[in-house]
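Colleague: predicted model and sequence below, questions to follow.
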Amino acid sequence: MLKRLVIGRARRSEELGETLLPKRLALPIFASDPLSSVAYATQEILLVLTLGGLAYLHFTPWIAASVVALMTVVVLSYRQVVRAYPSGGGSYEVASTNLGPSAGLVVAASLLVDYVMTVAVSVASGVDNIISAVPALAGYRVLMALGFVALLTAMNLRGVRESGRLFAAPTYLFIGGVLIMVGTGLLRYLLGDAPVAESAKYGITPEEGDADLAGLALLMLVLRAFSSGCTALTGVEAISNGVPAFRKPKPKNAATTMAAMGIVAITMFAGVTTLAIVAKVHIAEDACRLTGLADCEGYTQRTVIAQLAAAVFGGSNSIGFYYIQAATALILILAANTAFNGFPLLSSILAQHRYLPRQLHNRGDRLAFSNGILALAIAAGLLLYGYKANVTSLIHLYILGVFTSFTFSQSGMVRHWNRELRTETDPTLRRRHQLARTINATGALVTGLVLVIVLATKFTQGAWLAVLAGILLWLMMRSIRRHYDHTAAELAVTDARAESMLPSRVQMIVLVSTVHKPTLRALAYARAFRPDHLEALTVAVDRESIAALRKQWDDYEIEVPLKVLESPYREITKPVVEYVRSIRRAGPRDVVAVFIPEYVVGHWWEHLLHNQSALWLKSRLLFTPGVTVTSVPWQLSSAAIADHAAARAPGSVRRGEPPNPPEHAASRDSR
């Protein structure tokens, strides 16, 4: 009942086509991350530059212009990826096809890590904006972040289309709000009434050693600010991974959506940055570095976008301020949805290629990749809890993966176009391919340079953890693929005739502890198979029980011979396993079938009243070659009641229990 309330009714596989997205829903689903990053990308640039006080803020427009140019190149490059590889693998497919499987796995590992970081950073930043509007909530930062992750998980488990409808309105409200804020603020500036941020009156004390930087030190500070500003590019590749989710024609619709995303994201980022310069926003990692504050310890700095909204719309009590804060908080939290769509899709492809567990390729009740969604939620939740949902701490782990995938995919696209040009003879198509190759080559060069900058400026500040996570994930995926390959080779049929030969004999063993209905049913089932040899087997742990069993056997005139195994140390499992193995050694071409009578209980607490000898015995016998294990269930009345309840609420699971085992059987095996 709770499951249906959260995710809705199950959908048939034939309904998959109904979940495909029009462009108006695809934009908020796949592009909410790069669109929302304007809420913190400018802030991250300012936070780095103000390490040296106010002296280096004049670099802000040049850094922002570099980020805009980079985003333009990346968007143009990924439009080529969407058209050339519409199957949905995105950077992973491009790198695997053109650079080899190992390079593809590097991209996949980088993207998976980056998707986890996207959820953590977006949610933490959204919580920051909520706290900017309501500072009293600062003590509930982590709890709110985890709650939002849980909410996003539930919404995505309902399916892509349903989550898109929920996310569309906040995304468009945010876009409209930011454009109105930027337009209003710049219009006021042109009319001579420039908005002034609440922090403009504060100075900033430089960090020790950062006041008079020059030469290489200054260059490194600027490059660090640039790498932080590149968070505006996160999520750009998500559309290339999600092409299969678009309506037909898929490549065209995906390319159009990517172009729209690029135009809107660049416009908003450039506008917010320009407005921050005009309004003289001053922000520092530590509020106590702001000069002029009476009580820096108790002062909560508002985010850049919150300060701009207050400056443009007339203070922190204006309707415009609360509108921008609400829309920003929503879009930042919902921006994690980009990862909730990208991560499951990519992990599904990797599982299909046998690099991740196959369960990640399965669709859930609502035709979403539920296991991937849950895996992402758990990883992001742990990260938020471990870093206390602090954006500044998390941001250093961010964007490394995305630029790795950018660089590899664009390099792969250059090889793709080189291969196409070798065989293409049509002059018009050759010109198109050459232009596309130039775009992708430029993208590879620029993003490769940015990757080096990000590594150089962020590695010691925490990015090494993202690198380590990517390496471990890469090694894990290779190990999983080796396991699946080894299993497939071991199970492959090499000689069908030899593999399908009948066994020399079939020997059946029925395990018994006493004579009752489940035992007699198991004996009847075994006899129905007409085996070459059939015997009942019991273990003697005390003389009285065995004497009683022999008497019952004779009284009921059971025709099946009863074999008793001695067990001076009161073990049950070991004597049975050794006896079965001795039969196998005596007849290597024989098949030994072991029947275990069990009764089925209906309540969870009934399991606590019985030992687990049968379960342990079955698990041991399953590792013995040439041995099959068959459970013969006997359903008690409580199980029938539970079965009736399960019919009305599918999904409940009951477990079989051994039938009336003697109390002494719990001595060693159940400990």
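Modeller: Everything's here; your move. Please read these numbers as outputs of a predicted model, since none were measured by experiment.
Colleague: from now on I want contacts and neighbour counts done on CA atoms only, so please keep to that.
Modeller: Fine.
Colleague: quick check: the nearest residue to residue 541 once chain neighbours are set aside vs residue 515, distance?
Modeller: Sequence neighbours aside, residue 570 is the residue nearest to residue 541 in space, at 4.9 Å (criterion: C-alpha to C-alpha, 6 or more residues apart in numbering). For residue 570, the distance to residue 515 (C-alpha to C-alpha, to the nearest Å) stands at 20 Å.
Colleague: equivalent analysis for residue 264, please.
Modeller: Distance, residue 264 to residue 515, by C-alpha to C-alpha: 78 Å.
Colleague: how about residue 272: what's its closest non-neighbour residue?
Modeller: With sequence-adjacent residues excluded and distances taken as C-alpha to C-alpha, 6+ apart, residue 272 is closest to residue 182, at 6.4 Å.
Colleague: tell me which element that neighbour is part of?
Modeller: Taking DSSP states H and E as the definition, one finds residue 182 inside helix 160-190.
Colleague: follow-up on the earlier one: count of neighbours near the residue nearest to residue 541?
Modeller: Residues near residue 570, counting by other C-alpha atoms under 10 Å, number 19.
Colleague: is it in a helix, a strand, or coil?
Modeller: Recorded secondary structure, residue 570: coil (DSSP: H, G, I helix; E, B strand; the rest coil).
Colleague: where do the helices sit along the stretch 1-150 of the chain?
Modeller: 2-7, 23-36, 41-49, 60-84, 90-99, 101-133, 141-157 (DSSP state H, counting those that start in this stretch).
Colleague: out of those helices, which is closest to residue 478?
Modeller: helix 101-133 (8.2 Å; C-alpha to C-alpha).
Colleague: how far out from the middle of the chain is the closest one?
Modeller: 10 Å (C-alpha atoms, centre = their mean, to the nearest Å).
Colleague: please compare the first structure with the one that follows:
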Amino acid sequence: MRYSIMKKALIGKPLKTSELGEQKLSKLKALAILSSDALSSVAYGPEQILIVLSAIGLIAFWYSLPIGIGVLVLLTALILSYRQIIHAYPHGGGAYIVSRSNLGENAGLIAGGSLLVDYILTVAVSVSAGTDALTSAFPELHGHNVIIASLLVVFITVLNLRGVTESASVLAYPVYLFVLALLILSAAGVWQIISGHVPADLHSPIGTAVPGISLFLLLRAFSSGCSALTGVEAVSNAVPNFKEPAAKNAANTLVMMGVLLAMLFSGIMFLAYWLGITPKAEETVVSQIASQVFGRNIMYYFVQGTTALILVLAANTGFSAFPLLAVNLATDKYIPRMFLMRGDRLGYSNGIVTLGIMSILLIIAFGGETEQLIPLYAVGVFIPFTLSQSGMIVRWLREKPPGWTHKLMINLIGALISLTVVIIFFSTKFSQVWPVLIFLPIIIWMFHRVKKHYEATGEQLRMKAGEEALRFKGNVVIVPVAGITKVVEQSLHYAELIGDTVIAVHVAFDRESEKRMEERWEKWKPNIRLVTLHSQYRSLMRPLARFIDLAVEKASEKEHTLTVLIPQFITKKRWQDILHNQSGLRLRVYLLYQKNVIVTTVPYRFKK
């Protein structure tokens, strides 16, 4: 009762299945809940480019502009490509469904496995980055990053358990406030530059010769900047969450997200270059830009506050997409079926809770410093990007619908650029992304093992024509007894109702108690056979197990059923269970995995 009251207080009263339609998202709410990851990456994508270029020095920072343009070209290709995926696969599933349908099972599992892990990284990286933004403004909190980040994940998990529309309603405000804050910051910064309030010597001129610059370094910076594109695929995974017409609304939302992302990324990239911002461990690039443009006034804290909020709430993209991807994988029997179950608020609560727990463990494991995970996080996105675009190419070549050549070119460009980014990642950041070569094969192997189990289960449970179930001629019931009690009496009475033969079994630890039990039994239940087993090593399970194994053999010879009926008393209060040895529970767990044994429990409930 207390648990249900607490649960209702946290996540709200249960919703009827018929109310599922009311949980669908409008474009504005979907933009808030699904674009937070992509938009928030503006806060660290440009910074990642500058961190790589800083190895040469401030003189190399002008390269951030052409690199930024390259990122925007890739963004355009991805938006156009995923827009086609949404219309081609209106039931959602994104890269997993596209890859599996067109490239085969293993390609789909690579895409699905990459995205599952990536959504966990999304939550951990986003929340940790948000915590960093918070501690940049309030340095005295810096020592509590792990605790703050973990509590924030718990908050977002509970928010998502309350339902899609409720979480979207809460998220809409910080997302749009963040967009407003960065647009104001960009406009104010550009205005100061135009009006001459910013010295012209803070940055190196475009085209300045940079000693020591190399193609390897530039490619490394470009791949780092591509981390700003994580989350672009989330809309295609979540098409079923949109109001009708779902595909059209999802496609429009994707375009809106792309336009906003391009504007914010361009503004921060340009201001960082023009203001000569240098990455610092103790302060983010956005914080430095806001500090120079506004000073440490209310507008600075507005920018920092909304940035911290969206970085934290960017994790919600993972919470929106992970459960839906898990549903697709569970439908195809690659992960446990529990991910198909809807919770009280009609969300896929098992997926939400699993994601929350895994993210907290990752934050704790890395001490809240997940910046080193960003390359792994990004490559985990670009592998599915590449596979999904390649899958669409195969689809257009196979089906050749009207206008297919135009569609083919869009996906071909997207596939080539995405593949190039993956190659760049492995070429320039192998020391940071090599774990993907280990965990992806392990995840795919696990997927196949789960699928094999479900197929074997289905084969064994399926009714076949002409096949008859094995029929038994009698039922032998064995009742383990600890003594002469009301619990035992009730269990024996039930055993006589269901069994043709009833045998009571008692394990004694010494000869005196064995003899005493036999004498008392003879007076109490002479009509029921008692077998006493002596255990000189005081083991209860071992002699019982041997006796039951022998009984199974004899029952099989006579084509009899063997049932072990376990007396079990139930305490009135849950905490009282620890005051008893629970030997019945241990015996039941053991017997459940034994062949040709039916296990039955007869409960006896205490009233006080």
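Modeller: On my side now, so go ahead. Quick caveat: nothing in here was measured; it's all calculated off a predicted structure.
Colleague: give me the TM-score for these two chains.
Modeller: Here the superposed chains carry a TM-score of 0.93, computed using TM-score structural alignment, normalised by the length of the second structure; 598 aligned residues with a C-alpha RMSD of 2.2 Å.
Colleague: for the helix holding residue 182 of the first structure, packing partners?
Modeller: helix 23-36, helix 141-157, helix 250-278, helix 304-313, helix 319-352 (3 or more C-alpha pairs under 8 Å, 6 or more residues apart in numbering; DSSP states H and E).
Colleague: and the residue nearest to residue 272 of the first structure, what's its match in the second structure?
Modeller: Matched by TM-score structural alignment, residue 182 of the first structure corresponds to residue 186 in the second structure.
Colleague: go on, residue 39 of the first structure?
Modeller: Aligned counterpart of residue 39 of the first structure in the second structure: residue 43 (TM-score structural alignment).
Colleague: now the strands for the stretch 351-500 of the second structure?
Modeller: Secondary structure of the stretch 351-500 of the second structure by DSSP state E, counting those that start in this stretch: the strands cover 474-480.
Colleague: which stretches of it form helices?
Modeller: 374-399, 404-428, 430-433, 436-461, 486-498.
Colleague: what does the shortest one rub up against?
Modeller: Spelled out, that is helix 430-433 of the second structure. 372-373, 375-376, 379, 425-426 (C-alpha atoms under 8 Å, 6 or more residues apart in numbering).
Colleague: list the contacts of residue 326 of the first structure.
Modeller: By C-alpha under 8 Å, 6+ apart, the contact set of residue 326 of the first structure is residue 130.
Colleague: OK, contacts around the residue minimising distance to the centre of the second structure?
Modeller: For the second structure, the residue sitting closest to the mean C-alpha position, by C-alpha atoms, centre = their mean, is residue 355 at 3.3 Å. Residue 355 of the second structure makes contact with 119-120, 319, 322, according to C-alpha under 8 Å, 6+ apart.
Colleague: what is the aligned counterpart of it in the first structure?
Modeller: Checking TM-score structural alignment: residue 355 of the second structure goes with residue 376.
Colleague: so how far is residue 231 of the first structure from the residue nearest to residue 541 of the first structure?
Modeller: 66 Å.
Colleague: returning to what we had before: neighbour count winner among residue 264 and residue 515 of the first structure?
Modeller: residue 515 (17 against 14).
Colleague: for the counterpart of the more buried one in the second structure, give me its contacts.
Modeller: Residue 515 of the first structure maps onto residue 484 in the second structure, with residues paired by TM-score structural alignment. By C-alpha under 8 Å, 6+ apart, the contact set of residue 484 of the second structure is residue 521.
Colleague: and if you look at residue 317 of the second structure?
Modeller: 33-37, 119, 122, 231, 234.
Colleague: what do we get in the first structure for it?
Modeller: Under the alignment (TM-score structural alignment), residue 317 of the second structure maps onto residue 338 of the first structure.
Colleague: got the contact list for the residue lying closest to that match once chain neighbours are set aside?
Modeller: Once flanking residues are discounted, residue 338 of the first structure sits nearest to residue 30: 4.9 Å by C-alpha to C-alpha, 6+ apart. Going by C-alpha under 8 Å, 6+ apart, residue 30 of the first structure touches 235, 238-239, 242, 337-338, 341-342.
Colleague: switch the cut-off to 10 Å
Modeller: Residues counted as contacts of residue 30 of the first structure (C-alpha atoms under 10 Å, 6 or more residues apart in numbering) are 164, 235-243, 254, 257-258, 261, 335-342.
Colleague: and what of residue 262 of the second structure?
Modeller: 39, 42, 68-69, 71-73, 75-76, 228-229, 256 are the contacts of residue 262 of the second structure under C-alpha under 10 Å, 6+ apart.
Colleague: nearest to residue 546 of the second structure, of those?
Modeller: residue 229 (62.5 Å).
Colleague: how many residues are close by the closest one?
Modeller: 26.
Colleague: ok, for it, nearest residue in space, not its chain neighbours?
Modeller: Once flanking residues are discounted, residue 229 of the second structure sits nearest to residue 38: 6.0 Å by C-alpha to C-alpha, 6+ apart.
Colleague: look up how far residue 343 of the second structure lies from that neighbour.
Modeller: In terms of C-alpha to C-alpha, residue 38 of the second structure sits 27 Å off from residue 343 of the second structure.
Colleague: the two: which is more packed in?
Modeller: Under the neighbour definition other C-alpha under 10 Å, residue 38 of the second structure and residue 343 were set side by side, and residue 38 has more, 25 against 16.
Colleague: quick one: the more buried one from residue 126 of the second structure, how far?
Modeller: 10 Å.
Colleague: and for those two, which residues touch both?
Modeller: Counting by C-alpha under 10 Å, 6+ apart, the residues touching both residue 38 of the second structure and residue 126 are 311, 314, 317.
Colleague: mind listing what the second one touches?
Modeller: By that I understand residue 314 of the second structure. Listed by C-alpha under 10 Å, 6+ apart, the contact set of residue 314 of the second structure reads 32-41, 122-123, 125-127, 129-130, 156, 171, 175, 231, 308.
Colleague: equivalent analysis for residue 141 of the second structure, please.
Modeller: 131-132, 134-135, 148.
Colleague: out of the contacts of residue 262 of the second structure, flag the one nearest to residue 489 of the second structure.
Modeller: Of all the contacts of residue 262 of the second structure, residue 489 of the second structure sits closest to residue 39, with 68.4 Å by C-alpha to C-alpha.
Colleague: skipping adjacent residues, who's closest to the closest one in space?
Modeller: residue 261 (5.5 Å).
Colleague: what does residue 310 of the first structure give?
Modeller: In space, residue 310 of the first structure is closest to residue 316, 4.9 Å off (C-alpha to C-alpha, 6+ apart).
Colleague: mind checking which helix or strand the one you found is in?
Modeller: Per DSSP H and E, there is no helix or strand for residue 316 of the first structure.
Colleague: and for residue 604 of the second structure?
Modeller: Using DSSP H and E, the element containing residue 604 of the second structure is strand 598-605.
Colleague: swap in residue 531 of the second structure?
Modeller: Going by DSSP H and E, residue 531 of the second structure is in strand 529-534.
Colleague: alright, that wraps it up for me.
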